[in-house]
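# Prediction below, plus the sequence it came from.
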Amino acid sequence: MRPTAQLPRRARRALTVAAAATACCAIAAGCTVANSGHGGYDADTLRIVLSQEPPTLEPCESSLTSTGIVVRSNITEPLIERDPNSGDLQPLLATEWRQSAPNQWTFKVRDGVTFSNGAPFTARDAAFSIDRAVNSDLNCNLDGYVFGDEKLELDTPDDNTLVVGTETPDPILPLRISFVEVVPAGTSMQEKVREPVGTGPYAIDDWEYGQKLLLKRNAGYWGPQPAFARAEYQWRSEGSVRAAMITNDETDIAVSLGPEDGAGDLGVPFQNNETTALRMQAGEAPLNDMRVRQAINYAVNREGIVKALFRGLGDPASQLIPSGVVGYNGDLPLWPHDIDKAKQLIADAKADGVPVDRQIRLIGRTAQFPKIAETIEVLQSEFAEIGLNVKIEMMDTSNQLLYQLRPFPPETGPYLLTIMHGNQAGDAAFTLDQYMLSDGPQAAYGTPEFDKKIRAAEELTGRQRQDAFAKLFAEEPEEIMQMAYIAHMKGILGKSPRVDYTPNSATGDEMRLAEMTPAGSTTPTVAQ
């Protein structure tokens, strides 16, 4: 048996919980994993309600919040995981890694791991998974978001060794690799899979599309078995409905609650890493005029939205990353709320022949964040006040993603898109590659000159990297301005008293079921 100290942090914690639960049952016959007063549900099933059904569980799309919150480190696992509290990289399917040459990193993979279908995991599966996510024609969101369309060279000298070559020296390649969820070699390279096979502590049991998703313990899991035998996901778009399910004991975990949804003492506030913003399709008139984009920024009352709609559960944003991420610019001021200035800019643009009366679509995703419908309505009112013609369109996830991810639909006309970006990695390179490069997977506008600045900053390390990224966030509104930032969000997680779980900054994107345990079953944390 592997010594406890060699296990990843979350595996060691799960091991102490499993031992405590076993001791409980040995002391008291009939002990269950839930409180003794439960009724009408299986006490060994962890019940979770999401704001939306995952559009897919394809692992290479796990950087999408609605997919990653289910699949990451539950069904599939990466080689390396990032501790959301410290930011440190920790071993998972890989036990160690090193930069073996300027353009090369070598990883050692863990022995004794199998996939949920019984197939053994080797370095060849890791290489295949990276090749599939990064080098294939699947157009995975992970490819653009994490790797910026870079092609990687992969080699497996033996079953326990993976060598990854990069086009240029990459000081944060292990951080990028932490986003790649491992699947078995032989998984389709032509089509994305909706229900993947992985090495995680859970496997898919049943997915009743449109109704619920059931996971079960992976009996062959290489680490400690999770405390709950099963997990059941449902989805309800209304936050008040999700909160009511918590207070009525119809679910154990409810995500993405708002301050007015009614969870009461069962609502746990936490600082997440999400930032909300409006992305402007700057290639379409009238949004192709800088003055119009400036006017939109002047019109957005960020402080009012945070105070009145979010009830203080957030901070007005001046950039697309929150504090704690490498590259955050703490000196960047908020864009001022100035309706008169906005009106003047629109009038000046109109006088120069800019078609400011042209209808602009304001696209939002249902249940994307609490109070999104009200936020959209406030924004529409503010834009109407400055003289713009804006029409609201609310969409479900699959349709909204058509406008968020390249290639965008043809002949869309001008549109403003609500986005919510979470930088799970803790480094601004992931944000810049995705949203600020002119051809970034979620970028609507850019310039070759600004692209060069991004690439130059990404080659730096340490303080130079921090300073260069911070400067870019200050320059983007002056040179590009495709965003109107709204708020750095704070979340509320609904949590049943029968479950012990402490949400962290990654919870909105990656909710690890193995960290959820029956209330009262925890023991002091094992020394790390």
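Looks like it arrived, so ask away.

# okay, CA-based contacts and neighbour counts for the rest of this
Fine.

# Tell me if I'm right that F179 and L142 touch.
Yes - the criterion here is C-alpha atoms under 8 Å, and F179 meets it with L142 at 7.5 Å.

# Now for these two: what residues contact both?
Contact criterion C-alpha atoms under 8 Å, 6 or more residues apart in numbering; residues shared by F179 and L142: S62, S63.

# In terms of neighbours, single out the busier of those two.
F179 (29 against 24; other C-alpha atoms under 10 Å).

# which residue sits farthest out from the middle of this structure?
A351 (42.6 Å; C-alpha atoms, centre = their mean).

# Tell me how far that residue lies from C24.
A351 sits 77 Å away from C24, going by C-alpha to C-alpha, to the nearest Å.

# can you give me the end-to-end distance of stretch 431-449?
18 Å.

# residues making contact with it?
So stretch 431-449 is contacted by 141, 144-146, 148, 279-283, 320-321, 404-407, 423, 450-451, 454, 480, 482 (C-alpha under 8 Å, 6+ apart).

# Now, those residues that are in helices?
Counted as lying in helices by DSSP state H, out of the contacts of stretch 431-449, are N141, Q404, F450, D451, I454.

# Next, give me the two most distant ones among these.
The distance between the two most remote of those (C-alpha to C-alpha) is 22.3 Å, for N141 and F450.

# Next one for the comparison:
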Amino acid sequence: MSPARSLQQGTRYRAAIAATAAMTVSALAAGCSVANSNHSDAASPDTLRIVLPQEPPTLEPCDASLTSTGVVVRSNITEPLVERNADTGDLEPKLAESWEQTSGNVWTFRIRPGVTFSDGSVFDAADAAFSIDRAVNSTIGCDVDGYVFGDDPLVVAAVDPGTVTVTTPTADPILPLRISFVEMVPTTTDAQDKVREPIGTGPYRVDYWDHGQRLSLVRNDTYWGSVPEYARAIYQWRTEGSVRAAMVTNDEAELATYLGPEDGAGDLGVAYPNNETTALRMQANEPPLDDYRIREAIDYSVNRSGIVKALFQGLGDPAAQLVGSSIVGFDPALQPTPYDPGRAAALVAEAKADGVPVDKEIRLIGRTGQFPKINETIEAIQNALSEAGLNVKIEMMDTAGQMQYQIRPFPDAGPVLLMIQHGNQAGDAQFTVDQYMRSDGYQSYFGTNTYDARIDAAEELVGDARQDAFAAVLADEPTELRQFAYIAHMNAVLAKSPSVRYEPNSATGDEMRLSEMTRADTDASS
């Protein structure tokens, strides 16, 4: 891995956001006029109505690692070669029947025969090679490139219609996992720009998109796999969680996502782990946060159990690490830092006696609407830090403002405590530590060469050795860096109509597969 990868990934990430925003504005200008729409979202046994917190900014498949895009696109409109099982973490065949590491730097994928795109064209290795090259090697600012892949280009080749090879600059033991983030599109897709309504191999295709109103997917009659039960899915969006919940309770929708326990879903609410972990990230290159004792005091000041119980209403678990239980590298033996306000105050007093400027104002930054009860959580932490003897000021920002402090280059305006919420979609700790714990990670304030070397060593391993190495890296973060005060592994709430059978899992927030949803009034086995 290039030492500059994380910083350059941050640049690519910001480019992807800018490109997405530009594309959205363009689509709004050129897209369907909602005033002229005569589409209906009336209830029908064959139609699934879903309400989201926001309209997808794009349906571009190479941006499907954006949560608001992926929840509609991934495994519905488009599909990858390889798919990760959210329950087991195993990689499973999708548009590739098999794959193997045929040499140190080369992975070979065998393409599933008999697959067609929704426009009727045949899917083969040429499309797979094109899709990977477009997502990873192009300059169109794909989010999957910044999130999953590094700086070095891949060499992709269609050996024959049923075989595609991917060559990496150095051996990459988790390339198939990375490839699982690349959605397949036909070679006719624009290679120089992002697309508004993609063509894919999935069980659904885009029917219509009334911008600002609704988005409809209809069953793809040429789909190669099992026929999904619902003929159509209609997505709408409402900002307020209570409104989304009410739409389900009032039979205006069958599913509503990203709810909090206070949003009123009642008996229709289904809680599930959502892969998100909340934490305070500490700017340890600015006094007083550059003193380890102050960072340790902040960690001791966080009442994790109290926050989960009182504010999250039990929907979560106190966290001892930045990854959840479904991620390679998670260590179930780690215990959260105990809540010890006396110890916190003693550490602050000791640092003050040594001349550390503990009275210097520390900015505690949160993002409005980041998760349910974010304001109350921030206020509880500020109060605890004040009691420990620190001078902390709360600043709540919108997404654009908070993102300035989330990714490099960071503003020169510290010291800062930043509330983060990290969801590892990929299922491997590498995607966490590269971003948040490397000395040059694009969401990391600092690190050490020694810790970076341990990360490098873990990333070269596979199987149990990889699990053990990453577990050790994560376990030692508090002693080697203590950049974070972990708070909670979060649960989400989905409102679900009794008419629908669906079991959400840890991937639901990023990838909500319509094919897994069936009507409760039918026998799913028939």
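Received, thanks. This one's a predicted model, so the numbers in the text were calculated from it and none came from an experiment.

# hang on, the earlier thing: neighbour-wise, which one of the ones in helices among the contacts of stretch 431-449 of the first structure leads?
N141 (23 neighbours).

# Need the nearest residue in space to that one, chain neighbours excluded.
Spatial nearest neighbour of N141 of the first structure, excluding adjacent residues (C-alpha to C-alpha, 6 or more residues apart in numbering): E61 at 5.3 Å.

# Looks like that neighbour contacts T67 (just checking).
Yes - contact criterion C-alpha under 8 Å: E61 of the first structure and T67 qualify, at 6.7 Å.

# the more surrounded of those two?
E61 (25 against 22).

# wait, what's in contact with the counterpart of that one in the second structure?
With TM-score structural alignment as the criterion, E61 of the first structure lines up with D63 in the second structure. Contacts for D63 of the second structure (C-alpha under 8 Å, 6+ apart) come out as T69, G70, C142, D143, V144.

# Doesn't the second one lie inside a helix?
This points to G70 of the second structure. Yes - with DSSP: H, G, I helix; E, B strand; the rest coil as the criterion, G70 of the second structure is part of a helix.

# how close does it get to R219 of the second structure?
G70 of the second structure is 18 Å from R219 of the second structure, by C-alpha to C-alpha.

# Helix, strand, or coil at the residue mapped onto V163 of the first structure from the second structure?
Counting by TM-score structural alignment, V163 of the first structure corresponds to T165 in the second structure. Following three-state DSSP, T165 of the second structure is assigned to strand.

# any idea how far A158 of the second structure is from T165 of the second structure?
From T165 of the second structure across to A158 of the second structure, the span is 7 Å (C-alpha to C-alpha).

# what's the answer for R244 of the second structure, then?
45 Å.

# of the two, who's got more company?
R244 (29 against 19).

# Please name the residues that touch that one.
For R244 of the second structure, the contact set (C-alpha under 8 Å, 6+ apart) comprises V51, L52, P53, W237, R238, A256, T257, L259.

# Can you show me the strands along the stretch 201-350 of the first structure?
For the stretch 201-350 of the first structure, the strands defined by DSSP state E, counting those that start in this stretch occupy 202-208, 212-217, 230-235, 253-254, 267-280, 314-316.

# Pick the most buried one from the ones you listed.
strand 253-254 (a mean of 28; mean count of other C-alpha atoms under 10 Å).

# Superpose on the second structure and give me the mean offset of it.
Its matched residues in the second structure lie on average 1.0 Å from strand 253-254 of the first structure after superposition (mean C-alpha distance after the TM-score superposition for the first structure).

# For that strand, enumerate the helices and strands it packs against.
strand 45-50, helix 239-247, strand 483-495 (3 or more C-alpha pairs under 8 Å, 6 or more residues apart in numbering; DSSP states H and E).

# for the second structure, longest helix please?
Assigned via DSSP H, the second structure shows its longest helix as helix 5-30.

# now for A453 of the second structure: what does it line up with in the first structure?
Under the alignment by TM-score structural alignment, A453 of the second structure pairs with K452 in the first structure.

# returning to what we had before: please determine how far the residue farthest from the centre of the first structure is located from A299 of the first structure.
On the measure of C-alpha to C-alpha, A351 of the first structure and A299 of the first structure end up 20 Å apart.

# Same check on A470 of the first structure?
From A470 of the first structure to A299 of the first structure the distance is 25 Å (C-alpha to C-alpha).

# neighbour count winner among these two?
More crowded of A470 of the first structure and A299, by other C-alpha under 10 Å: A299, with 27 against 21.

# residues in contact with that one?
So A299 of the first structure contacts H337, D338, I339, A342, E382, F383, I386 (C-alpha under 8 Å, 6+ apart).

# any idea which of these has the most stuff around it?
Counting by other C-alpha under 10 Å, top hit in these: A342 with 25 neighbours.

# Could you double-check that it sits in contact with A295?
Yes - A342 of the first structure is in contact with A295 according to C-alpha under 8 Å; the separation is 4.1 Å.

# Tell me, how many residues neighbour L173 of the first structure?
18.

# Without its sequence neighbours, what residue ends up closest to it?
Nearest one to L173 of the first structure, counting by C-alpha to C-alpha, 6+ apart, is W105 at 7.7 Å.

# which SS class is the one you found?
Once three-state DSSP is applied, W105 of the first structure turns out strand.

# And it, what's its match in the second structure?
So, by TM-score structural alignment, W105 of the first structure is matched to W107.

# Number of residues surrounding its match?
W107 of the second structure has 21 nearby residues by other C-alpha under 10 Å.
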